[in-house]
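[1] sequence plus the predicted model coming up.
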Amino acid sequence: MKIKKQHRKKKYLHKLNRKRMHIKQKSTGEVNCKPIKDAWDFKKSSLRNMKEMGLANDPNKVIKIPNFKQEKVRQAKKIVNQEDSDSDIEEEEVLPVPKKEVVEILEKEARARRARKFMLPKPQVEFITYLLDKYGHDYKAMAKDKKNYYQETWKQLRAKVKTFMGIPKQYSEYLASKGLLDKEEDEEELKKLAKALIMDDDD
């Protein structure tokens, strides 16, 4: 007796836009990198585009990872054929990718200094500013404070204060609220001030 195949009943889903779904599935995504996006030619293949920009389409072909098995096979063939060490099997040389304008722009962007986006959470800022207001830079007194719930050592609290002082945006707001800094003061001056305070604490 043959077992009948059970076919799931196909349902037409009205909420799905088949055309839009097909386009989304076919799409490989947008290029977010502006230099590559500007230089991209949609009439050419991705391989050709990358090659003309001076970029590698497949990094594994440009930077080869040594293969233990292939190396042992090469050595075995060398012993079997009784070849001299000078007449090794020629390996395919990968030519360096020529540097183009896009590569130079990308390298320049990679070397450029980025703004620090790290920010401390609000509760932590409130705790640090509370300690600074009450004890100044007396870290040993901070460690004995009743609000030090996690029993952090004076060195741990000092590290937290230094981190806070190293964030110009949050530290400038604190200094401005105390009337110690003009809001329009240059960020570089603030960094120098924070560095000087940190150096004083180390002493």
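    Here it is on my side, so go on. Please read all numbers here as calculations on a predicted model, not as lab measurements. Numbering: from 1, shown residues only.

[2] for the rest of this, base every contact and every neighbour count on C-alpha atoms.
    Will do.

[3] need the residues that contact the longest helix along the chain.
    Criterion DSSP state H: the longest helix present in the chain is helix 187-202. Here helix 187-202 makes contact (Cα atoms under 8 Å, 6 or more residues apart in numbering) with 137, 162, 165-166, 168, 172.

[4] reformat those as TSV; add distance to Ala110.
    Output for these, formatted as TSV (distance: Cα to Cα, whole Å):
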residue	distance to Ala110
His137	38
Lys162	28
Met165	27
Gly166	23
Pro168	23
Ser172	28
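
[5] distance from the chain centre to stretch 130-137, please.
    Relative to its chain's centre, stretch 130-137 lies at 35 Å (Cα atoms, centre = their mean, to the nearest Å).

[6] how about it: buried residues?
    131, 137 (16 or more other Cα atoms under 10 Å).

[7] second structure for comparison follows:
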Amino acid sequence: MKDMGLSSDPNAMDVSEDVEGEPTKKHVVKALEDEASQPTRKTLRMSGDNVKFCVYMMEKYGEDYKAMAKDSKNYYQDTPAQIRQKIKTLKKIPEQWNGYLRAKQMCEES
């Protein structure tokens, strides 16, 4: 059975080579470790549908979240607190919030 590479007791097998070895390219390992240790930048984005929903609700109701919850376009039947959180999240995303403000300002000037 030993000729076939089998043994009756798997714990009794000899390990002929050293599993733990020194890395051959230490500079590559160091570069990868340095890159992995860098914090990643979080990007927060909302889907286009959520942005449209929030813009529609803010344009129609302002800050009246209870009325927003009763609106027919509230397809997912979000509660007033959930709608408030969506709008708060939109305001935290500079690219999307500033785009909304610019579009609103252009409409008011026309």
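    Good, I have the coordinates. All of these numbers come straight from a predicted model, not from anything done at the bench.

[8] give me the TM-score for these two chains.
    TM-score of the superposed chains, computed with TM-score structural alignment, normalised by the length of structure 2, equals 0.57; 96 aligned residues with a Cα RMSD of 3.4 Å.

[9] just the buried positions in the longest helix of structure 1, please.
    For helix 187-202 of structure 1, a neighbour-count test (16+ other Cα under 10 Å) marks 190-191, 194, 198 as buried.

[10] closest one of those residues to Pro98 of structure 1?
    Lys191 (40.8 Å; Cα to Cα).

[11] counterpart of the closest one over in structure 2?
    With TM-score structural alignment as the criterion, Lys191 of structure 1 has no equivalent in structure 2.

[12] distance of Lys191 of structure 1 from Gly179 of structure 1?
    According to Cα to Cα, to the nearest Å, Lys191 of structure 1 and Gly179 of structure 1 sit 17 Å apart.

[13] go on, Ile89 of structure 1?
    Counting by Cα to Cα, the gap from Ile89 of structure 1 to Gly179 of structure 1 is 75 Å.

[14] Lys99 of structure 1: how many residues sit nearby?
    Lys99 of structure 1 has 12 neighbours, counted by other Cα atoms under 10 Å.

[15] if I look at it, how far off is Pro59 of structure 1?
    15 Å.

[16] same question for Gln25 of structure 1.
    25 Å.

[17] Tyr139 of structure 1 too?
    For Tyr139 of structure 1, the distance to Pro59 of structure 1 equals 51 Å [Cα to Cα].

[18] again with Arg48 of structure 1
    Remark: distance between Arg48 of structure 1 and Pro59 of structure 1 (Cα to Cα) = 15 Å.

[19] who's more crowded, these two?
    Neighbour totals were compared for Arg48 of structure 1 and Pro59, and Arg48 leads with 14 against 9 (other Cα under 10 Å).

[20] assign a three-state SS to the more buried one, would you?
    When classified by DSSP: H, G, I helix; E, B strand; the rest coil, Arg48 of structure 1 comes out as helix.

[21] all set now, cheers.
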